[in-house]
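Novice: Quick one, structure for this:
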Amino acid sequence: MTLIELAAEQKSAEVTDWAARLGWVAGLLLFVALVYWLMRQGWKWRGSLQSGLPDLPTAPGAPGAPRLTMSGRYHGSTTAGQWLDRIVAHGLGTRSRAELTLTDAGLDVVRPGARDFFVPAGQLRGARLDKGIAGKVLAEGGLLVVTWEHGGTLIDSGFRSDTAADHTAWVEALTSMNHTSTTEGTAR
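Specialist: Below you'll find the model as predicted:
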């Protein structure tokens, strides 16, 4: 047998079984779609569980002169004291850019691409620096957490300024504002 005859007899092994490969790819895509759908259903379920939360207030027409302003990110809201119990009702679970304005009337949170909300001064309960809120963990003191009351529920909302040095001034202003409203409430 000559070399040419041997070469003609040999047949290349089949490299790819396309039917099996396409089956695996289709199965993987279906699995990813199922996981995504389950996550979305969980988000909707959480929102329906929190449906008792009333609509968020909007800013008054003339809120007054700004005491402080901040540009940064809104990282979400949780039940106060439970940093992993995310609140998703009324768009509070949607992360976004945020512009905060603190006036004597309260805290105005403007979120491009998400629902804005306003926290009246009488509902502000305090502020602190923390390291995390549901879905976001930063260095110690890297997150401004504002505690407020809405519909009988205490809520923690997490913000991060573009300039982290701003956080301390916000904590001081919100704490003094809460102290003033609490003192005025007991004096009546």
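Novice: switch to C-alpha atoms for all contacts and neighbour counts from now on
Specialist: Fine.
Novice: roughly how far apart are residue 19 and residue 11?
Specialist: 21 Å (Cα to Cα, to the nearest Å).
Novice: next one: residue 62
Specialist: 84 Å.
Novice: Buried ones in the biggest strand by length in the chain, by neighbour count?
Specialist: As assigned by DSSP state E, the longest strand anywhere in the chain is strand 68-79. Buried residues in strand 68-79, counted by 16 or more other Cα atoms under 10 Å: 70, 71, 72, 73, 74, 75, 76, 77, 78, 79.
Novice: repeat for stretch 164-182
Specialist: 166, 167, 170, 171, 173, 174, 175, 177, 178, 181.
Novice: Same list, the residues you listed, but as CSV with secondary structure and distance to residue 32 please.
Specialist: Shown next, in CSV, are the buried residues of stretch 164-182 (DSSP: H, G, I helix; E, B strand; the rest coil; distance: Cα to Cα, whole Å):
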residue, secondary structure, distance to residue 32
166, helix, 41
167, helix, 40
170, helix, 42
171, helix, 42
173, helix, 46
174, helix, 44
175, helix, 46
177, helix, 48
178, helix, 47
181, helix, 51
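Novice: quick one: which of those residues is nearest to residue 36?
Specialist: Closest approach to residue 36 among those (Cα to Cα): residue 167, at 35.7 Å.
Novice: For the comparison step, fold the sequence that follows:
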Amino acid sequence: MTAAAQRTADAAVRQLDMTGTYLNYLWVSGAVILIICLLLWWGWRGRKRRQGDLPAPGDVPAEVLEAEPAAAAEGMVIGTVSASDYLDRIAVHQLGLRTGGRLEVHEAGVAVFRAGSANFLIPADDLHHVRTDRGVVGKFVERDGAIIIGWSLGGYEVETAFRPRHAAEAQRLLDVLHPRTGENPTS
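Specialist: Predicted coordinates:
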């Protein structure tokens, strides 16, 4: 065997040896990713168990579906969080999911329509406050880019965040929501 052929054979053997090393890296990386996914699932399941006493929000009644809203906007329903902590997402009843949607203000309350998730109504009696902010867990936007609606869900204080597509719609929602919560919009 010539020297050149020997070098080629040695290089091929080294390359085969590296294949085993790379496969080991692949298996370790796959195991780490699997463990992280399992921990995420376990944490989400634990969060749902801890929040299991939260009642499901009411469905949007037929009379609200047929009525003309006082104000409405298309945009993104960012999700619902605990009012005391904007990083504590509500996991039960799919309230914490971020979806596209529509917000409508009616006499009966605020109807939240979500793509791919159950729609719900925030009753007018349960509304506490409305404000603008940068967002909540899952989505942060420009200053005052998200409308935050504070309300009671079975005695538990929560906030639902919504980001309208157009600023004019956001202002109209705020103008209609502030009097319904008993707030002065200039404060």
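Novice: Ignoring the adjacent residues along the chain, who's closest to the most centrally placed residue in structure 1?
Specialist: Taking Cα atoms, centre = their mean, the centroid of structure 1 lies closest to residue 76, which sits 2.9 Å from it. Excluding the flanking residues, the one nearest residue 76 of structure 1 by Cα to Cα, 6 or more residues apart in numbering is residue 93, at 5.1 Å.
Novice: In structure 2, what sits opposite that neighbour in the alignment?
Specialist: By TM-score structural alignment, residue 93 of structure 1 lines up with residue 96 in structure 2.
Novice: for that match, helix, strand, or coil?
Specialist: coil (DSSP: H, G, I helix; E, B strand; the rest coil).
Novice: Count residues in the vicinity of it, would you?
Specialist: Neighbours of residue 96 of structure 2 under the rule other Cα atoms under 10 Å: 20.
Novice: and if you look at residue 146 of structure 2?
Specialist: As a measure of burial, residue 146 of structure 2 has 25 neighbours, counting by other Cα under 10 Å.
Novice: Quick one: map it onto structure 1.
Specialist: Per TM-score structural alignment, residue 146 of structure 2 is aligned with residue 143.
Novice: Ok, residue 133 of structure 2 next?
Specialist: Residue 133 of structure 2 maps onto residue 130 in structure 1, with residues paired by TM-score structural alignment.
Novice: Could you pull up the contacting residues of that match?
Specialist: Residues near residue 130 of structure 1 by Cα atoms under 8 Å, 6 or more residues apart in numbering: 140, 141, 142, 143, 144, 145.
Novice: mean shift of the helix or strand hosting the fifth one relative to structure 2?
Specialist: Element membership for residue 144 of structure 1, per DSSP states H and E: strand 143-150. If you overlay the two and look at strand 143-150 of structure 1, the average distance to its match in structure 2 is 0.8 Å (mean Cα distance after the TM-score superposition for structure 1).
Novice: Read off where the next helix or strand after that strand ends up in structure 2.
Specialist: Per DSSP H and E, the first helix or strand lying C-terminal to strand 143-150 of structure 1 is strand 153-161. Aligned using TM-score structural alignment, strand 153-161 of structure 1 spans residues 156-164 in structure 2.
Novice: Give the buried residues for that stretch.
Specialist: So for stretch 156-164 of structure 2, counting by 16+ other Cα under 10 Å, buried means 157, 158, 159, 160, 161, 162, 163, 164.
Novice: Report the contact partners of the nearest residue in space to the first one that is not next to it in sequence.
Specialist: Nearest residue to residue 157 of structure 2, sequence neighbours excluded (Cα to Cα, 6+ apart): residue 83, at 5.4 Å. Residues in contact with residue 83 of structure 2 (Cα under 8 Å, 6+ apart) are 150, 157, 158, 159.
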